[in-house]
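> Dropping the sequence and predicted coords here.
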Amino acid sequence: MSEDPNGASPRLAIVDGLRGYALMGLFLVHMLEYFELYWAHPAPTPVTTAVFTLFMGKTFSLLALCFGFSFFVMMDGAARRGQPFAGRFAWRLTLLAAIGMLHGLVYRGDIIVVLALAGFVLIPFDKVRSNRVLLAVAGLCFLQPYILLWIAAGAAGAPWALKPPHHFSDPAMATYLTGDLGQVLRANLWEGQVNKWWFFIETGRCVQVLGLFLVGLVLGRIGFFADPGRFRRGRAIALAAVALVAAACYGLKARTGGHGSGPVFWTNMLAGGWFDLSCMAASVLVFVQLWRAGGERVLRVLVPTGRMTLSLYVGQSLVFVPLFYPLGLGLYERMTPPLALAIGLAAIAVQLVLAAAWFKAFHYGPLEWLWRCGTRQSFGVPFRRRPEPQLA
């Protein structure tokens, strides 16, 4: 999710910082969701509402945007060296999907496999040289034709469009609330994954991911992050525009809430997706502006976490699923949103310190290194940093 493809492709600290911000925001969402168990009996509080409004749907979208940008970095670096990279990128995605599938056995909310499988679409689109065409396709994705179809069909009275979405039925949840490790693993092998994919399809996130990949690719091509000074005026205009869109979508979302099916429900889903996209875009624009206006010194604390997002993302589940679920300590039953938020913030501090210390001794995060070795089919990739030679 964050590994640079080869030694010749320079990393951009600002993108690593954005990726680190996205990962930490997504982690807070997972903490307030008790890694899925919150949805067994959702009970909104000011804390959950604040965290979900700030980060839910936005940080996931930001990771997808960064994924598209990373694809540009890899393909551009290979092109500069005169090396074909499409085949190697497909192999990298295959390995990433395998990591995601294994992670999904522990935590069914895994997004790695979603990003990996959707990433194959980027390969043919890299041959499209027109950025306008790419943005047009991305815009079509953001319009959510699938959801628009449901709205139109429901308004016309089609019975199938008036039913509740499939992901509202969640047979795996009962296993999460009572099952042991073996039962949870079995549930996540099929039932949990089916529910997750229905969620990504019905909320429009699958199509949204494709659009974000293409936007990330275009941002790489135009040097948006490499030379952000060129886009100062454009960023200001874009920030005003997305703020207006976010406000309009928030109002529409508020007016269409409370329905479990039908055209109004799907309109609410559509408005929520657009709200999340607008807020994500605003967060990128604000982050870039803060970075350039002197905030780089503070925001750089996020850079190491952005360089090992894959390892940290998987590690978060390996630690907190056993803490929350009955298969381990079962803290879900005694957890409150304020306590979950406090633990999450403390865990973020630990991850920031751990990542910074890690890169003093190693070149890559552990899973990033294994992923890189798998891509090259060799364990000859340097892992531990060599100590600096001492001057006499």
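Done, it's in. As the structure is a computational prediction, the values presented were derived from the model and not from experiment.
> from here on, contacts and neighbour counts on C-alpha atoms
OK.
> Show me where the stretch 51-200 of the chain has its strands.
With strands called from DSSP state E, counting those that start in this stretch, the stretch 51-200 of the chain shows none.
> residue ranges of the helices in it, please?
In the stretch 51-200 of the chain, the helices defined using DSSP state H, counting those that start in this stretch lie at 58-80, 86-106, 112-119, 122-125, 131-143, 145-155, 172-178, 181-189, 191-202.
> Kindly present these as JSON lines, with separate columns for mean neighbour count and distance to residue 304.
Formatted as JSON lines, these follow (neighbours: other CA atoms under 10 Å; distance: least, CA to CA, whole Å):
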{"stretch": "helix 58-80", "mean neighbour count": "22", "distance to residue 304": "15"}
{"stretch": "helix 86-106", "mean neighbour count": "19", "distance to residue 304": "20"}
{"stretch": "helix 112-119", "mean neighbour count": "20", "distance to residue 304": "19"}
{"stretch": "helix 122-125", "mean neighbour count": "15", "distance to residue 304": "26"}
{"stretch": "helix 131-143", "mean neighbour count": "17", "distance to residue 304": "30"}
{"stretch": "helix 145-155", "mean neighbour count": "17", "distance to residue 304": "38"}
{"stretch": "helix 172-178", "mean neighbour count": "18", "distance to residue 304": "33"}
{"stretch": "helix 181-189", "mean neighbour count": "18", "distance to residue 304": "31"}
{"stretch": "helix 191-202", "mean neighbour count": "18", "distance to residue 304": "29"}
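> let's bring in a second one:
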Amino acid sequence: METNKGERIATLDIVRGVAVMGILAMNIVAFADVPAAYFNPLAQTVPVSTADLVTYAANFVLFDGKMRGLFSFLFGASLLLMSETMALSLVRRRLFWLLLFGAAHFFLIWWGDILITYAAIGFLALAFRNAGRRGLVATALVLIIIQFAIYVAMTLYSLDLQGPVLSGTATADQLRSWEELTRDTIMPSPERRAEAIALYQGPWTSLVHHQVTEKAFFPVVGIFAFGWETLAYMLLGMAALKSGLLTGAWDNRRYAKWLLVGLAVVLPCYLIALRFLFRSDFAAPVVFMWSFAAASLLRPLMVVAIACLIILATRRGGALTQRIAAAGRAAFSNYLGTSIVMIGLFYGWGLGLFATLGRAELALIVIAAWGVMLLWSKPWLTRFRYGPLEWAWRSLTLWRVQPFRR
């Protein structure tokens, strides 16, 4: 992110680079298999191996929600910086174009888009740009409690339905509600799985038709159901920027303190959550309680700890750090580019690998994708001022073609 003097805050680029790579570690499952497999490793289409379960556990502790949270922190921090260095009308125009990019991503490329949510919530976050650190943190905590309450309500709803379903006394309406609740979060029925595989192994036009007709309001529902947490993270990112956390202004001792506190509090809770999830065979109420509700309270502190770890680990710079920073400077291009590459690998109009690989195998693809991000971003930015999509976004925001080559 550039300051008003045209200089970049290197720490933000580095943390953003780690975040955009880390997001793929979780999103890869949503690209490659039925939606429920994201939350429940037992829902993957191919037989589950021990390596798949180990991969799930590692991702659950280290990546699930944390990279999205970290990215949201950075988005809030970037909004604050832009509001300080650009006219507010330009910032809003930038969010408007992000909304359109997100809509194109959602309807034409992949159902898991987060840009629509970021753009919509970003307009709300701008209202808090002048708030103090304490006010930002306090507001964020209230929003997180609201999000927690929503997840608890989902847990209670699943408990209310599960009893009649398991006992065989459920009405037709209860069975329908149970199927709608669990097909994308716990376990799809054989019929739903077959439908999903046929859809994603089919032509691109069928996917677009499905998004436009069946999932058109999915982003709107997501904003109202899960946007509380996203706004909270953006506000915490603003507070983290104002405090100096995200600019690298803290000394090593302070970063180490928050890293150790975060890990000491959060890691045991995540290990307890894993125990409950595995012992219940990922029963719906347990997934909603631990993967959704409990995690919503734990994630903010874990995101802070991860940010501190990244900053400490990259203090001395070096070739790898420079490449991570470049990946962060081209994060928009890397995010959307990853979607295009992944659906090309997994969907039927491409290589058609959908529903054919387990989590451990998908982890190898993630590592390869990380390598590509690190390899292309730095040489590109040596020759050009921006990543290709960053340049388009900037040109549209300013409504004039920006210089591209250095």
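Received the coordinates, thanks. Owing to the predicted nature of the structure, the values given are computational and were not obtained by experimental measurement.
> Could you dump the helices of the stretch 51-200 of structure 1 into a markdown table with distance to residue 36 of structure 1 added?
Shown next, in a markdown table, are the helices of the stretch 51-200 of structure 1 (distance: least, CA to CA, whole Å):
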| stretch | distance to residue 36 of structure 1 |
| --- | --- |
| helix 58-80 | 15 |
| helix 86-106 | 12 |
| helix 112-119 | 16 |
| helix 122-125 | 30 |
| helix 131-143 | 26 |
| helix 145-155 | 24 |
| helix 172-178 | 8 |
| helix 181-189 | 12 |
| helix 191-202 | 11 |
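> Can you say which of these is nearest to residue 341 of structure 1?
helix 58-80 (16.6 Å; CA to CA).
> and that closest one, what other elements does it pack with?
helix 13-32, helix 205-221, helix 262-290 (3 or more CA pairs under 8 Å, 6 or more residues apart in numbering; DSSP states H and E).
> Nearest to residue 176 of structure 1, out of these?
helix 13-32 (15.1 Å).
> So residue 337 of structure 2 versus residue 394 of structure 2, what's the distance?
17 Å (CA to CA, to the nearest Å).
> So which of the two has more stuff around it?
Ranked by neighbour count (other CA atoms under 10 Å), residue 337 of structure 2 and residue 394 place residue 394 first, with 16 against 13.
> Just give the closest residue to the residue nearest the centre of structure 2, not the sequence neighbours.
The residue lying closest to the centre of structure 2 (CA atoms, centre = their mean) is residue 68, at 3.1 Å. Here the nearest residue to residue 68 of structure 2 in space, its sequence neighbours aside, is residue 23; by CA to CA, 6 or more residues apart in numbering that works out to 6.3 Å.
> who's in contact with that neighbour?
63, 67-68 (CA atoms under 8 Å, 6 or more residues apart in numbering).
> before we move on, what about residue 306 of structure 1?
Contacts of residue 306 of structure 1 (CA under 8 Å, 6+ apart): 2, 15-21, 23.
> which residue lines up with it in structure 2?
Using TM-score structural alignment, the partner of residue 306 of structure 1 in structure 2 is residue 328.
> same question, residue 283 of structure 1
Under TM-score structural alignment, residue 283 of structure 1 pairs with residue 306 in structure 2.
> can you check residue 177 of structure 1 too?
Per TM-score structural alignment, residue 177 of structure 1 is aligned with residue 200.
> How much space separates its match from residue 341 of structure 2?
15 Å.
> and what of residue 305 of structure 2?
31 Å.
> quick one: which of these two has more around it?
residue 305 (23 against 12).
> roughly how far apart are that one and residue 215 of structure 2?
Residue 305 of structure 2 is 36 Å from residue 215 of structure 2, by CA to CA.
> The residue nearest to the centre of structure 2 maps to what in structure 1?
So residue 68 of structure 2 corresponds to residue 60, using TM-score structural alignment.
> Run a quick check on that match versus residue 22, I expect a contact.
Yes: when contacts are counted by CA atoms under 8 Å, residue 60 of structure 1 is listed as touching residue 22 (6.9 Å).
> Between those two, which contacts overlap?
Counting by CA under 8 Å, 6+ apart, nothing touches both residue 60 of structure 1 and residue 22.
> so what's residue 351 of structure 1 up against?
Contacts of residue 351 of structure 1 by CA under 8 Å, 6+ apart are 305, 312.
> what does it align to in structure 2?
Match for residue 351 of structure 1 (TM-score structural alignment): residue 373.
> mean shift of the host helix or strand of its match relative to structure 1?
In the assignment (DSSP states H and E), residue 373 of structure 2 maps to helix 359-383. Here the mean offset of helix 359-383 of structure 2 against structure 1 after fitting is 1.7 Å, by mean CA distance after the TM-score superposition for structure 1.
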